[in-house]
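>>> next comes the sequence, and after it the predicted model I'd like to discuss.
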Amino acid sequence: MEKKDQELHFFVTKSDQERIHQKMAEMGIHSKSAYLRKMALDGYCVKLDLQDVKELVSLLRRCSNNLNQYAKRANETGSIYQEDIRDLQARLDEIWQCARELLSRLASIR
């Protein structure tokens, strides 16, 4: 990563500074230099609500746990129940549906 060794200075009005702080707070950004650098270079900051990603990770975790349990049972008994396979397929379908919706929303960010 390149070292940040160049300074930029500029003046704003009190109301400009208040607005900058308000926008930083809305974005959850605490570093003024990071916010101003991002705005100067890219012209925008994006705040993502990652609750859907957390839900997707939770679904994946549960599905993985179930799959491990099914594999353990199959290794112990030499067989697996058809109902277990259907349950796993239903959970995987739910995960894929969440993933498609999430990716669709992320793709629409401009």
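Received the coordinates, thanks.

>>> contacts, neighbours, all on C-alpha from now
Noted.

>>> so residue 30, which of the three states?
Secondary structure for residue 30, judged by DSSP: H, G, I helix; E, B strand; the rest coil, is coil.

>>> please report the distance of the residue nearest to it when sequence neighbours are not counted from residue 48.
Closest residue to residue 30 apart from its sequence neighbours, by CA to CA, 6 or more residues apart in numbering: residue 24 at 6.8 Å. Separation of residue 24 from residue 48 (CA to CA, to the nearest Å) stands at 14 Å.

>>> try this one side by side with the last:
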Amino acid sequence: MAKDRANRTRKNELKIYLSDNEKYILDRKVELSKRKSASDYIRTLILFGFVYDVDYSYLRQYNETLGKISGNLNQIAKRINSTGNVYKEDMAEVKVIMDEVWKTQKAMLKKQPLIHNK
């Protein structure tokens, strides 16, 4: 048995033997899952029956786009507040920006695996 450490919460060691092929497959699956370790991967399999990795990089892009849109809207709001006037050009720009928001929202939702797109 491995050396017990005072702060170790998992004290039960599991030892298994794998063929070279099985070890290769395990290593690739651990790598693809982006888990911290093979132990973490195996523990997740035991507890939940499956391991999956979700790529949320598109959400980062979505948030960047929304940040840019927010900046544009803030500039329009400042202009309106400083002059006290609402210009047709400002309202047209707001409509264009809102169209971009909806287009981005729809694109993000299409990437969601559990949402049925029509």
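Yep, that arrived. Note that this is a predicted model, so its numbers are computed, not measured.

>>> quick one: map the residue nearest to residue 30 of structure 1 onto structure 2.
Under the alignment (TM-score structural alignment), residue 24 of structure 1 pairs with residue 30 in structure 2.

>>> what is the burial count for its match?
19 (other CA atoms under 10 Å).

>>> for residue 15 of structure 1, grab the count of nearby residues.
9.

>>> element containing it, please.
Secondary-structure assignment from DSSP states H and E places residue 15 of structure 1 in helix 14-27.

>>> now do the helices in structure 1.
Along structure 1, counting by DSSP state H, helices occupy 14-27, 32-42, 51-77, 82-107.

>>> and residue 6 of structure 1, which of these is closest to it?
helix 32-42 (11.8 Å; CA to CA).

>>> now do the same for residue 43 of structure 2: its match in structure 1.
Checking TM-score structural alignment: residue 43 of structure 2 goes with residue 37.

>>> give me the number of residues near that match?
Residues near residue 37 of structure 1, counting by other CA under 10 Å, number 13.

>>> residue contacts, it?
Contacts here follow CA atoms under 8 Å, 6 or more residues apart in numbering; on that basis residue 37 of structure 1 touches nothing.

>>> list the contacts of the helix holding residue 15 of structure 1.
30, 32, 35, 45, 46, 47.

>>> buried ones among these?
residue 35 (16 or more other CA atoms under 10 Å).

>>> between the contacts of helix 14-27 of structure 1, which sits nearest residue 107 of structure 1?
Of those, the one sitting nearest to residue 107 of structure 1 (CA to CA) turns out to be residue 46, at 13.1 Å.

>>> on that earlier part again, would a markdown table of the helices of structure 1 with distance to residue 5 of structure 1 be doable?
As requested, the helices of structure 1 are exported to a markdown table (distance: least, CA to CA, whole Å):
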| stretch | distance to residue 5 of structure 1 |
| --- | --- |
| helix 14-27 | 23 |
| helix 32-42 | 13 |
| helix 51-77 | 36 |
| helix 82-107 | 34 |
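
>>> those helices: which one's closest to residue 4 of structure 1?
helix 32-42 (10.9 Å).

>>> compute the inter-axis angle for the closest one and helix 14-27.
90 degrees (axes from the mean of the first three to the mean of the last three CA atoms, to 10 degrees).

>>> now helix 32-42 of structure 1: buried residues?
35, 36.

>>> average offset between that helix and structure 2?
Helix 32-42 of structure 1 differs from its equivalent in structure 2 by a mean of 1.6 Å after superposition (mean CA distance after the TM-score superposition for structure 1).
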